[in-house]
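In: Dropping the sequence and predicted coords here.
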Amino acid sequence: MYKYLEILSHMESLIEDGEYKEGDKLPSIRDFTERYGCNKSTIIRALEELERQHRVYSIPKSGYYIVKRKNTVNSNKGLLLDFASSAADPQVFPYLDFQHCINQAIDIYKNELFIYGTSKGLTSLINIMQKHLANYQVFANKDNIFITSGVQQALAILTTLTFPNRKETILIEQPSYHLFIDYLETHNIPVLGIKRTSKGIDLNELERLFKTENIKFFYTMPRFHNPLGTSYSQREKMAIVKLAQKYDVFIVEDDYLADLEEDSKADPLYAYGDFSHVIYLKSYSKIIFPGLRIGVAVIPNAILENFGKYKRLIDVDSSMLSQAALEIYIKSGMFERHKQKIKASYSSRSKCLTSVLEKQYEVYSDVFKYEPIKNSCIHTYITFDEKINREKLIHRLKKKSIRVATEEGNYLSTFPSERILKLNATNVREDYIEKGILDIIQELKNMEI
C-alpha cells in the first residue's frame, strides 16, 4: 500500500475516534512529517484527500481544520435524518482509492476494453474472486463462478431458466427484497411466500411447502435479512439445506452483507451442503457503491451450462472496466482496508440504534413494539398500533426532516403483510440517532391521542 494511504487511513481513524474533534486545528505539516517519518508531499497528498472527502478544510497561512460535519441538508428544515435509505454512506466512500484502480485498469486492460469479453467474466477477476470467496467459507471451482451485472441480473436468469427438478414456483420469504418481488409479479412468475419474523422461519411449514408445492427454488437472505435485519441460526441453516436436498429444491442464497459479519463462526448456507442445491450470490453495492454493478454467482454443475447460455443472451459481458477496477481494488489490499473502515463505522451506528431502541422500549412499550436482534447490522424495525395512519406519520416526520420507510413493496401482493417501520443506520450519524428515534416515538405518541 502507498505510504500516503497508510497515513490517510490513520488520520481517518483519529477523526472517527474523536482524537481530532470538529473545529480542531490539525498539527502542522512539519509535525506530521516527523510523526510519520515521511516527506511533506506525502502528508500534503493525504491532507488533500481528506479535504476532498470534506473531512478537513484549509485556511491559507493558518493550517488544516476538522470540518463541522452535518448530515444531508433538507432545503426546508436543515438537518435531514435519513433512516429510510440503505445506500452506502458517501462519507466512507473510497473515492481516491477507486479512482486509482480505475485509472490503473485502463492502463493495464486498455486492449480488452475495446473488445467484448466473456459472459463468465474477466478471467483474472474470477481467479481473485475464488480466493476472495473462500474468506466467506464459499469454496468454489473457478468454472462455477460467474461475474454478473449485480445480483438482480443473476436473479433474473435463475428465474427464467429451466431447472433439473422441472419445477416452476419460486418460494420467497415474507417480507423480502422489494425489487425481486417486483420482478416476479411483473413477469407473472408462479410464486409463494413463507413468513419470516424476528424469531426466524417455521421449518415445518417450509418442509410442507417443499413437499407439496412445485418449488423450483427458495430465495432467502440468511444473513442480515432485508428489511428485518435478522439472521438464521446455525441449526436453521443446516435444517434448510437438508430439506432442500431431501425434496430436490434449490436454494438461492443472497449474501449481500457478508462483508459486515462480525461473527467468525457465522457461515453461509453454501457451507452446509454438498454444493449441489445451493446457489450463492454476493453483491458489492452495500460495501462499495451501487453504481459498480458487479455481483458474483456461484452456480452448481447441474445448471452451469444453461446459466452461461442465458447470460450470453442477456448481455455479452458485464462492464469490463468495473471488473478490472474491482480486481485491482481487491488484489491491492484496498478493499480489505475499506471493508474494515466501513464495517467499524456501520457497526458503531448499528449498536447505537439497537441500544437506543432497547432503552426507549422499556419506557414506551405501549407506543411501539421492538424485539432486540442478536448481532444486528445496519437495519432493524419496529411495529406500532394499526390505527395509526402511516402516510400521515411519514408526512409528519418528513416535516421534522426525518425520513422513514414502511414495509410497502417488501411483501407479495397476495401475502398478508405486517405493519412495520424500517430503520436503517447507514446514513444517520451516530450522534444524531437518539434524537431521531425520540422524535419518531414522540410522533407515534401524538398520533395515538
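Out: The structure has been received and is ready for your questions.
In: switch to C-alpha atoms for all contacts and neighbour counts from now on
Out: Will do.
In: Do you have the strands of the stretch 251-400 of the chain handy? List them.
Out: 278-283, 295-298, 368-369, 379-384 (DSSP state E, counting those that start in this stretch).
In: And the residue nearest the centre of the chain?
Out: Among the residues of the chain, the one closest to the centroid is residue 286, at 3.3 Å (C-alpha atoms, centre = their mean).
In: List the contacts of that residue.
Out: Going by C-alpha atoms under 8 Å, 6 or more residues apart in numbering, residue 286 touches 86, 87, 88, 256, 257.
In: putting a second one here so we can go through both:
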Amino acid sequence: MAFKYEEVAKYIEMRIEKDRRGRRPLPSVRELAERFQCTRDTVLRAYRELMLYNRVYAVQHKGYFAVVDSSTASLARQAIDMATAAPDYRMIPYREFQSCLNQAVKRYERSLFTYEATQGLPGLRQIVREWLAEEQVYCGDEQLFITAGTQQALQLLSLLPFSAEKDLFVVEQPTYAGILGVLRMQKFCAVGVNRTMQGLEMDKLEEIFSSRRVRYFYTCPRFQHPLGTSLNRQERKTLVRLAKRYDVFIIEDDYLGDLAGKRFESSLFYEDMEDRIIYLRSFSKTLLPGLRLGAAVLPRKLAQEFANAKHWADLGASVLSQGALEIYFRCGMHQEHRIKIRRFYAEKCRLLRRLVQEQFGENAVWYVPENGFFACLEVKDQAKMRRVVEFLRSTSLCIKEPDRAYLPGYQYKQPLLPICFSTLGAAELTTGFQLLKAGICHLQE
C-alpha cells in the first residue's frame, strides 16, 4: 500500500505532464490537502521529494512550479533513455537510507577507521543469509560474501586458479555487457550460446560442455539482461544436470531477484544439489545504484579461494554502506521496499503490453515480461534491424546498441532489439513507443 505523500506526489507529476511548459503554478498545499484529505505536512513532504529530484521548485509567495528544460519545446525532443538499466528515481528510498546511514555512523563509529572481515560485516551477513533462506537460497556462513556489487564478484571469479584443462568461459548471447568487459580485460577464451525469446539453446550448450574445456557458464535465469526473458523450471533442471555431468560451474546472476514474487520461477540455485551454482545478487538495480553492494554465495570447494582473492582485492567492502544496509534490513524497510517495487514495475509492464497492442497490434513480435526492466522487439533480420537502429539514432530515443551485448565476432546474432523501460514514466514510454513505431514504418518504406 502506497504512502499518502506518494499518492500526492504522483498526482503532482500528472499535473506536470499536462503542463509541459510549466508556466502555471502547481496546486497549492491547501488545495492538495483538501483533495487528498491529509495534513499540510504530507503535501509538503510530497513537494520536498519532487524538489529533491529536481522536478519542481518553489517561488516565495507564488507557490510551486514544474522544472522545465527551456531548451526543449516538447517531450518528444527530450532524450528518452531506453538503454540504461537503472531503478526509476521515484523508487529510490533516498530519505529512508539516509536515516540508516546516520544510524550506521553511530553504531560502527570505531569500525569506520579499521578493516573489517573480508567476507563482510557479521551482522549483515547473518541477516542476508536469513533473507536468502526465505527465497530458498540456503548457504553456510563460510559461503556468503558481501561484495562491491556483482561486478566485483565476476571480476574475482575470473581470477580464481583453475587447472589448464578448464580454461573456457561460456556466456549466453546476447548478455550483460559487464561480463563481456571482464572477459575482455582478462583475455579469456569465451564462446557463446543463443538465448532467444523461447529460451536457451540447450542442445548447443551441451555440445559445448561435452566437447570443450569449460570453466564457467554465465546466465541470468530470471529477467535476463538484456532480453527480459526467464527460464522455466525444466530448463533450470536441465542446466543443473548438465553442470553436474560435465563438471561446470554455473554463475547465476540474479540481479533483479527482488522483483520475483511467488508467481515467478525460483532461482537456479534452488535446483542445485551438487554444489555447482555460484549465486550472485545485487542491491544496486532495485535499491540504490551508488550503494555498490552485492551478495555472492560460493560452492564450498571455491569459498576459500574466493576469500583469498577478495582479501587482496579490497580487504573488505565499505563498512558504512554495509552498516546502513544491515539497519535497512533489520528495520523491515527492505521488505516494504520490495513490495512497492514489485507492484511498481509490474504496472509498467502492463502499460508496455497495452502500448504494444495499441502501437503495433499483430504487426510485430514482442516479448514483454510480467515484471523486470527489459522487453525486446523482434525485427525480420540483422540488416533491417541495423536500419531501424540508424533511424532511431536520428531521433531523441536512446536505445541499447545490440552489438554491445555480444562477444566480438559472434556469428549468430539475433534480430532482437532490447528495450529498457525501468527509468521511464508513462508519458516518456508512450512517446518512446511512437518513435519505435516510426522506426519500424521507416524500415517498411
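Out: Right, received. Where do you want to start? No experiment lies behind these values; they were computed from the predicted model shown.
In: before we move on, the earlier item: and the contacts of residue 286 of structure 1, which is closest to residue 47 of structure 1?
Out: Of all these, residue 47 of structure 1 sits closest to residue 88, with 23.3 Å by C-alpha to C-alpha.
In: what's the mean distance for the biggest helix by length in structure 2 versus structure 1?
Out: Longest helix of structure 2, by residue count under DSSP state H: helix 333-359. Compared with structure 1 after fitting, helix 333-359 of structure 2 deviates on average by 2.3 Å (mean C-alpha distance after the TM-score superposition for structure 1).
In: roughly how far apart are the residue of structure 2 most remote from its centre and residue 326 of structure 2?
Out: Distance from the C-alpha centroid of structure 2 peaks at residue 61, with 42.0 Å (C-alpha atoms, centre = their mean). Remark: distance between residue 61 of structure 2 and residue 326 of structure 2 (C-alpha to C-alpha, to the nearest Å) = 43 Å.
In: swap in residue 283 of structure 2?
Out: 12 Å.
In: now do residue 92 of structure 2
Out: For residue 92 of structure 2, the distance to residue 326 of structure 2 - C-alpha to C-alpha - is 17 Å.
In: higher neighbour count, these two?
Out: The neighbour comparison of residue 92 of structure 2 against residue 326 (other C-alpha atoms under 10 Å) goes to residue 326, with 23 against 17.
In: residue contacts, the more buried one?
Out: 123, 124, 127.
In: Of all the residues in the longest helix of structure 2, which ones are buried?
Out: 333-334, 337-338, 340-342, 344-346, 348-349, 352-353, 355-356, 359 (16 or more other C-alpha atoms under 10 Å).
In: returning to what we had before: please render the contacts of residue 326 of structure 2 as CSV that adds distance to residue 436 of structure 2 to the earlier fields.
Out: Compiled in CSV, the contacts of residue 326 of structure 2 are given as follows (distance: C-alpha to C-alpha, whole Å):
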residue, distance to residue 436 of structure 2
123, 48
124, 44
127, 44
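In: which one of these has the most neighbours?
Out: residue 124 (20 neighbours).
In: so what's that one closest to, chain neighbours aside?
Out: Take residue 124 of structure 2 and drop its neighbours on the chain: the residue closest to it by C-alpha to C-alpha, 6 or more residues apart in numbering is residue 326, 4.8 Å away.
In: returning to what we had before: would you format the contacts of residue 326 of structure 2 as TSV with distance to residue 235 of structure 2 and secondary structure included?
Out: Output for the contacts of residue 326 of structure 2, formatted as TSV (distance: C-alpha to C-alpha, whole Å; DSSP: H, G, I helix; E, B strand; the rest coil):
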residue	distance to residue 235 of structure 2	secondary structure
123	36	helix
124	33	helix
127	31	helix
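In: Just give me which of those are shared by structure 1.
Out: On the basis of both residues aligned by TM-score structural alignment, their matches' C-alpha atoms under 8 Å, what survives of the contacts of residue 326 of structure 2 in structure 1 is 123, 124, 127.
In: Number of residues surrounding the nearest residue to residue 220 of structure 1 once chain neighbours are set aside?
Out: Excluding the flanking residues, the one nearest residue 220 of structure 1 by C-alpha to C-alpha, 6+ apart is residue 253, at 5.4 Å. Neighbour count for residue 253 of structure 1, taken as other C-alpha under 10 Å: 23.
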